[in-house]
Structures are given as C-alpha cells and as structure tokens.
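Predicted model and sequence below, questions to follow.
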Amino acid sequence: MEVVNHNSEKPHVLIMPSTGMGHLIPIMEFAKLLLCHRDISITLVTVSGQFPASALAKFSDHPSIDSITLPPVDTSDYPPTTMIETIMSVVIKRSLEPLRKVLSEIRPITAFVADLFSTDTLDVAKELALPTYVFFPSTATVLSFMLYLRTLHERIPGEYRDLKEPVQAPGCPPFKGTELIDPLQNRQDDAYRWFLHHSCRYREATGIMVNSFDELETRAIKSLLGGRDYNGDIPPVYPIGPLVKKASSDAGESREECLRWLDGQPRGSVLFVSFGSGGTMTEGQLAELALGLEKSGQRFLWVVRKPQSFAAGAYFGTGAGEDNSPARFLPEGFVERTAEVGLVVPEWAPQVKVLSHEAVGGFLSHCGWNSSLESVVYGVPMIGWPLYAEQRMNARMLADEIGISVSVDYEKGLVPRGEVERVVRLLMESEVGKKLRKRVGELKEAASQALAEEGSSSRRLALLADQWANTKPSARLDRS
C-alpha cells in the first residue's frame, strides 16, 4: 500500500468506490470530467480484489490520477447466499483502519468522495475535518427514495412487499412494494439494515452528486433541489450526469467481431441483448429468451453468459478460464438456425461501441443505470428486463416516467418465449417503437446540452471544481 505525496499547491480529491464495475465506471467518468474543469489531482482508493486490474490501470493512466490499493478483506465468514449489498458494505467497514492510515499520511486533501455503499468512510474523513461528499451512481429517483427511507421505516411496520397500495416517496412515481430495491424486500435481512444505515448517513455529507440530469428526471431532481418533504434537511444535491463511457474510449484497439458483424446489418435493424456486467439467468430462462428471439424474426446481437441460479451470479466474478461457449447453454440448433440474422458472443461485448453503431435499433437490458444512460446518450430505445438491485424501480421509471422503454412481464417468474417475441416485435416493428425512438432522440439531445459548456450538469460540476480549488474546505456550496 503505497502512499502518494502530492503538490501542496494543487487541490487533491480522494475518491473511494464500493465493489462493482457499475460503481467504478461512472466514478471514472466523474474524475475525468472534473479534471477538464480545473487543475486538480485525484487519488482513487480501492480494496484489493474488488475490481479487475485492467479497469484500474485505465483509470490511473491519466497523469493527474493516482491509485492506492488497500489490503484485501476476508468475507469468508459470510455464506454464499449473502446479498451483494451486505458484502460491499462489510468490505468497506473492514477497510477503515488501513484507510485511516492512508488519510493521515497523505497531505493535502481538499475533499473526500465516497459512493453510495462507502458511507462508513465518512467517519475517517471527518476525523481530519475533510469536506465529505457522496457520489450516487444511480438515479435521482432512487436517491430521493433512499433519503425518504427512514420515514418509511418508521411509518410502515411490516414488509413493503406485502403492501396493497403503492409506496409513495417525494419526487418518485408510485412503486409497488415488490418493485422496490432488493435489500428492501426483507426487513429481517442484514442487507436491509445496511441499506437503511447508508441512507441515513447521506444526510451527514457536505453534498451529494447524482448521475442524472434535469430533463431526464425532472420530478425527482426538482424535489431533491428543493430539499423538502424528507423529514429534515438534506445536503445540497448536484445532478452532474450523464456520466458514461465514450464510444471512442478504446480507440486504437482491433475491431471486435461483433462490430464487424454490425457493419453488415441494415440501419436500425439490430436488437442488442445484454444484462450488464453482473446479470445472469437460469438455464431455463436462457432457453425461453433464445426461442423468443428466434420466433420474433428480428436481427439480434446477444451477449450470453453462463447460467446461474441467481440473478447477480456474475457480480463478483466473470467466470474467466471456463468454457463459456454460448452453444453449451442455448437450445440445440439455435445458433445454427439463427445464423443469418443473429450473433451470440460469450460474456462481454464493447457495449458503448455497440449502442453507438448505426445498425442498432433497440436494447434489451437489465435496466442497470449505466446501461440505461448509455441508451439515452446514444439514442437507443429499450426493452426493460430487470434482474436485481434497483433495476425494477428503473424499469418502471424508464417506461412510465421517461417514456423510452417497454417492459417485459417478469413478475410471474419465468418469462415465456411468447412474451419475449411480443416485446421484441413491439419495440422493433410497431408504432409504439417509433414513439419511443422519437422520445429517446429528444433526450439524447438534452443529454448533450446538459454536458455542454453552459449546460446544467457542466455548470454544477464546474462549481464543485472551482469550490475545491479556490475556497476553504469547510465551505458549503450553492446547488443551483
């Protein structure tokens, strides 16, 4: 664990994400944009074994970004069935002592940024009187819901999933109890207690940055900026999104097979099917999805991952080194029968490059927020098929509030091939799909304007950068 010394004349921001590429990627983009506004040095603090070395290497390539790795954390005392939110929180909790050593040895530090599951690090930062910020990589809607969770916890005694009426929080659409984020489905589970713990600690931050923009989540952001109806004050909130990878991020690499295949497809004709870096399905569900795609007759590019018994089966690992040929897991003859219209690839595809390709006309997605923002930025309408975490809430919002998605009927369990065929045709062939395509095109332009020099997100990010560069660390910021 090497501690880096920094130029005392240069503002220095420490950032500590919790586990998961879905947390690391937006923080990487936040750091890079921050450096575009001011001459600031940044140090990323991670725990050994929580991220691929290749991803961290890309982050630290920038001359103004350093990386410190804390010692690995043993979580073997938790069973394999433990929810990922608990494991992420425990990893951070058990890393506080080495973090304390790092913070005490690095000087100067202008601000400390923790992500949504790293809030226990605020104690260490406050010991050194550092301004502390929370980076929230998900939606403004989920942030608003979490800030209201303490009130819900006090007012509703039973399980949210058993409620007959929808749950209403400031700035949010009404959500069914069964649609709420996974840790809220069982109040007896440690994950619920951790989630409530983190949501309460957000109020201790100097400010909260959220990966969204005004035109995308108008109602939630208006509520957060107003700061009302949360049973007490909340910190200033800064919508600074959309923070997504750029299509040119990996320029210079050889062109992947799937991109060469897309080059030969008609414009807007291909449905991209991918469930993120952690999402998995059972073997039976994979078969139904395959046969539904086949019945739809639509062109598709499908990222296929080894089936697992639970939806987040790949969150802490990718199965590297295993035989993950898609033909092993798909119905017999499927690959051969669909060879003229489809391509299946194992494990991974360059998602941003795929979504930005002119041949892609739709995205069947798990509704993870990074993927959803990428759909917006590159103007691709969606089919929502949520798997875990906050994805059910995202799917409802993308369909009903934002209007860029249709949803698979997933609530009854196994989604049959006929339902897959229905939603694929709805998106790719119908007037409904045309309306979604028009709407997402409007939001694509709004996203670009938000990040333009005088755009709302760009101005807020510049405000943070200027504040860290020019004023005393204890100063609070105007969020307008």
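Perfect, thanks for sending it.

switch to C-alpha atoms for all contacts and neighbour counts from now on
Fine.

which residue ranges form the strands in the stretch 201-350 of the chain?
Along the stretch 201-350 of the chain, the stretches classed as strands by DSSP state E, counting those that start in this stretch are 207-210, 237-239, 270-274, 299-304, 342-346.

Any chance of JSON lines for those strands, columns mean neighbour count?
Listed next are the strands of the stretch 201-350 of the chain as JSON lines, based on neighbours: other CA atoms under 10 Å:
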{"stretch": "strand 207-210", "mean neighbour count": "24"}
{"stretch": "strand 237-239", "mean neighbour count": "28"}
{"stretch": "strand 270-274", "mean neighbour count": "24"}
{"stretch": "strand 299-304", "mean neighbour count": "24"}
{"stretch": "strand 342-346", "mean neighbour count": "18"}
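
Put this next to the first one:
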Amino acid sequence: MSGSSNNLHIAILSSPGVGHLIPVLLLANRLAAQHNIKTTILAVTTGGASSESSLLKLPNEEGLVETVELPLGDISHLMNPSIQVVTRLCMMLREALPLVRSAIASMGRKPDALIVDLFGTEALPIALEYDLPKYVYVPSTAWFTALTIYCPVLDGEVKGQYVDERDYLKIPGCKPVRPVDVVDPMLNRHDQQYVEYLRQGKEFTLFDGILLNSWEELESKTLEAFRENEALRSVMTAPLYPIGPLTRPIEQEVLENGLMDWLDKQPNQSVLLVSLGSGGVLSQEQMTELAWGLELSQQRFIWVVRTPTSGRVDDAFFTRDEGSEEFPGYLPSGFLTRTRNTGVLVPLWGQQVKILSHRSMGGFLTHCGWNSTLESIVSGLPMIAWPLYAEQRMNAALLTEEIGVALRPEELPTRKVVGREEIEKLVRTLIQGEDGQVMRDKVKRLKISAANALSEISGSSHKSMCQILSDIRNKRAQMID
C-alpha cells in the first residue's frame, strides 16, 4: 500500500441502481486498499431496492470508506411509464443535487476532490462552488466514452436516425460503430434520453479527467486515439485515466453447499454459466429456445433463471417435474428431468464471481454488462455475447471483433429470437470447439494482463491512479499556499 496520499479525502457520487453502485464501491475500496485514501460515497437511492442498502452495509477496506445514503423523496409525480431509463436516472440525479450540496457542506473535513459517475455530471457547479478537482468515473470502456464524447459532433453530421444509416459511424482514431450497435439513447433521436445523452457528452469535456474501468492493454488503440488523434483531442482535451479492471472480490461471496458440491464434481473447464444480469429478462419464446439449445448442446451449465416478460403458459411448457416448484411454466416439458445430470437452475441470482472463478467453469453466456464482462475476463473465461440494452451491443462488438474472446449470434437477440440450433452450436463451439479454445487462450493472457495493470510495482492502471492523486495533492497545496 502506498502512503504518500494518506491524508486525502475524496467524495464519490453514485447514481441509483446496483449496477452503478458496485463500480463506485470498488473504486472506493481500491483507493483505500492501494493508496490509503479516505473516501465518502454519496449514494443516491430510491428507497425501493433492498440490494442497494445491503451493498452499502458491506465491510470496507481499512475502515476508510464511508457511505452516506441520499434517499430521494417521492418523485413519482415526475415519472411516467414512457420515460426511458437514461432520462429517469438523470432526473433522479437532478433532484438529488440539493442533497449532494448539503452532504458536502456538512462534512467536518471537506473533500479534496469530487468524482461523479456518468449520470452525475450535473454536479459540476457543486465542484466549482467548493473549488474541487473534478472527475467523471465511467465504469465502462474507452470506446463507449469516445462515442459519448463524439456524439455531439455526430449529431451535426448525421441526418435522420442513426439506426437507419448504411455506413458505420466513424469516431476519429477509433473502431467505427455499426448503427445497430449504438447505445440505447441513440436509438431514437426524438426521445428525451437522447437529449440527456448529448448533454452528458458535452459535460464530460468540462471535467479535469475521466476515470475508466479499463486498462491500457485491453483498449490500446482507443486510448492512443484520445492522446494522439487531433480530431478527437479537439473535442476532449482532458486526459483519460484507465484504472481497471475493478471487479468484485471473490471472498465476499459464499456458494450454497449443494451448488459448490456439484461444481466440484465437474471436469475442468466444462461448465457454462448462463446469466443475463439483473435486467436480463427474456421473452417466453426466447427462454424456450435457450432451454432447448442448452439441452441439445449436451454441455454442462448453470442457468440463472428469471421470469419471462410475456406470453402465456400452454401445453408446450412443462408440467411440474419433481423439485421444479421454483420454475413453474417457464421451461419446456421435461427439461429439468432430461438435464438433471448436466445442468443446475438457480432462481433469480447466483454468486457470479465465485462461480466464474471455479476451476470447472469453461465459459459465460452473458448480457455483456461491463461488470460481468470484466469478471469473466479476470476469471479467464471466454464468452457468448448476448447483448440486451444500454452499451451492451458495443461491448459485444468489442469482445467479438477486436479482442476476440467471445462468440455472438448472427442477429442481435433484441431484434430476432435466436433459435435452438444456433444456441446449440454456440455452446458446443465455446466449450468443446477449437475456436473456443483459441478464445480461452486469449482471455487467459488478458487475465494476466489485467493483474499486471493493477500491480503496485509497475502496473499501468496503478500509475494512472497515482497520477490523479498527485494532481489532487498539487491542487490542494496550491490552495493552502
């Protein structure tokens, strides 16, 4: 642990939702464990998610991480079912700004810097009011960040909807983006969330730097473009700091004994984890095809099952197998009986990090949320990319086309039901095929690269964090002088 910054105090603002709170907690714990930094997490919460509260109560590194919950009051009058996710989050952060200002004002020791997540950029005036160095934490890729920052330029260049474009969307020095892979706010330029996304892209450029949950070796081309490409630098002059990969520690999760016993009995690299995240709910038709594909592949699997979104239960779906009460009507008739020796179904949530790290795991069918993607990489597992929303389509393209550690269906799962034959082929290829082994070798090299990036001796991500802390220290020294 480096102690040169041991008297710094940093405030980190987190937007609502487990997927946003986890990266902030990981950042705070990294600052404490590797740099002895005191952090105060300002966590905006809606009061409806017990998982948020449980995360806030987890033990923190060195006792240096304090969490201050900022519960929003009743804002139901501002919301209606037609409001999209990004708009909702931005509205929530906007409503929380007085709470953020009050929390900082009441601190006995004022923070030396403010870090906000990507939905908290409107807290910029608060940082200016207290004369704080200010950073945006993007718990995603440099490529996603490049699109966000460059989108205001594309807004003036592209007429009509992005998804209707025939050519790829070009970002200077970076991998171009397929129109169908754009982030959710860019799917409809007439929706308010597109306006919010444009605003975020512009506000990113007003901060002193951007922290990324990525690392040099993973995205060297894009990071080089931010440093060297004149067209991109004309839009974003502040530096990017890749500080990742920050992932959940294995020791915080404990597997149920039955699942651990089952995993221990399986051959090395033979099991596929199927988990599509907290928001990964499939249609009933797609769930049926996924079940058949897993069964036909004859590969071992753990499937985190969630209730399908719509559709009726009819005779095509199973009558209750013995022990199947947790999954009534969601799966093909007899599925549990036929896959009894090869598969395990987990209701709602599994201890993902612990499962992925087990020696029997051979791959991960994932929605490509960046938290899950990094957990797969640091576990040395190749993936089947099944993107559903947000920036997951871009993540899938990065993993399959540039990094080469994932397979994906021919058509996006959000545009077409993926059939059982294609799923069977993807699973067999990943677990048993030569292409799967090639990807497994690649991702194991990335696993080593990820560990090296975090090394306190010469790691690139560690150096990035040290540079940020040095800048904050210098700014504080100037204020004292």
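Received, thanks. What you are looking at is a predicted structure, and each value in this text was computed from that prediction instead of being measured.

can you list the strands of the stretch 201-350 of the first structure in CSV and add distance to Ala399 of the first structure?
Listed next are those as CSV, based on distance: least, CA to CA, whole Å:
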stretch, distance to Ala399 of the first structure
strand 207-210, 21
strand 237-239, 21
strand 270-274, 18
strand 299-304, 22
strand 342-346, 26
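
Among the ones you listed, single out whichever gets nearest to Val102 of the first structure.
Minimum separation from Val102 of the first structure across the strands of the stretch 201-350 of the first structure (CA to CA) falls at strand 207-210, 22.8 Å.

Would you check the span in the second structure matched by that closest one?
Alignment of strand 207-210 of the first structure against the second structure: residues 209-212, by TM-score structural alignment.

Thr141 of the second structure -> the first structure?
So Thr141 of the second structure corresponds to Thr139, using TM-score structural alignment.

That match contacts Asp214, correct?
No. Judged on CA atoms under 8 Å, Thr139 of the first structure makes no contact with Asp214 at a distance of 11.4 Å.

more crowded one of these two?
Thr139 (27 against 19; other CA atoms under 10 Å).

For that one, give me its contacts.
For Thr139 of the first structure, the contacting residues are Val210, Asn211, Ser212, Trp369, Asn394, by CA atoms under 8 Å, 6 or more residues apart in numbering.

Check Lys442 of the second structure too.
Gly404, Val405.

In terms of helices and strands, where is the residue mapped onto it from the first structure?
Here Lys442 of the second structure is matched to Arg439 in the first structure, going by TM-score structural alignment. When elements are assigned from DSSP states H and E, Arg439 of the first structure belongs to helix 431-450.

With Lys58 of the first structure instead?
Taking DSSP H and E as the criterion, Lys58 of the first structure maps to helix 53-59.

Give the other helices and strands that that helix contacts.
On a contact count with 3 or more CA pairs under 8 Å, 6 or more residues apart in numbering; DSSP states H and E, helix 53-59 of the first structure meets no helix or strand.

ok, average deviation of it from the second structure?
Relative to the matching residues in the second structure, helix 53-59 of the first structure has an average distance of 1.5 Å after the fit, by mean CA distance after the TM-score superposition for the first structure.

just how off-centre is the following helix or strand past that helix within its chain?
Sequence-wise, the next helix or strand downstream of helix 53-59 of the first structure (DSSP H and E) is strand 65-70. Centre-to-centre, strand 65-70 of the first structure and its host chain are 22 Å apart (CA atoms, centre = their mean, to the nearest Å).

Average offset of strand 65-70 of the first structure relative to the second structure?
After superposition onto the second structure, strand 65-70 of the first structure sits on average 1.4 Å from its aligned residues (mean CA distance after the TM-score superposition for the first structure).

other SSEs contacting that strand?
If contacts are counted by 3+ CA pairs under 8 Å, 6+ apart, strand 65-70 of the first structure sits against strand 41-47.

so the strand it packs on corresponds to what in the second structure?
The aligned range for strand 41-47 of the first structure is 38-44, by TM-score structural alignment.

So which residues make contact with that stretch?
For stretch 38-44 of the second structure, contacts defined as CA under 8 Å, 6+ apart pick out 6-16, 21, 24-25, 28, 31-32, 64-72, 93, 96, 100, 103.

Give me the buried entries from those residues.
8-16, 21, 24-25, 28, 31-32, 64-67, 69-70, 72, 93, 96, 100 (16 or more other CA atoms under 10 Å).

Among those, which ones are in helices?
Counting by DSSP state H, those place Leu21, Val24, Leu25, Ala28, Leu31, Ala32, Leu93, Ala96, Val100 in helices.

Let me know the closest of these to Tyr241 of the second structure.
Nearest to Tyr241 of the second structure, judged by CA to CA, of these is Leu31 at 14.2 Å.

Is the closest one in contact with Ile37, as I believe?
Yes. Using CA under 8 Å, Leu31 of the second structure is in contact with Ile37, at 5.3 Å.

Between these two, which contacts overlap?
With CA under 8 Å, 6+ apart, Leu31 of the second structure and Ile37 have no common neighbours.

Now a PyMOL select for only the buried ones of the contacts of Thr139 of the first structure.
To isolate the buried subset of the contacts of Thr139 of the first structure in PyMOL, counting by 16+ other CA under 10 Å, use the following:
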select buried, resi 210+211+212+369+394
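
Show me which of the contacts of Thr139 of the first structure is closest to Leu464 of the first structure.
The closest of the contacts of Thr139 of the first structure to Leu464 of the first structure turns out to be Val210 (CA to CA; 12.9 Å).

wouldn't the closest one be in contact with Leu243 here?
No. When contacts are counted by CA under 8 Å, Val210 of the first structure is not listed as touching Leu243 (9.5 Å).

re earlier: what's the spacing between the match of strand 41-47 of the first structure and its chain's center?
That offset, for stretch 38-44 of the second structure, works out to 19 Å (CA atoms, centre = their mean).
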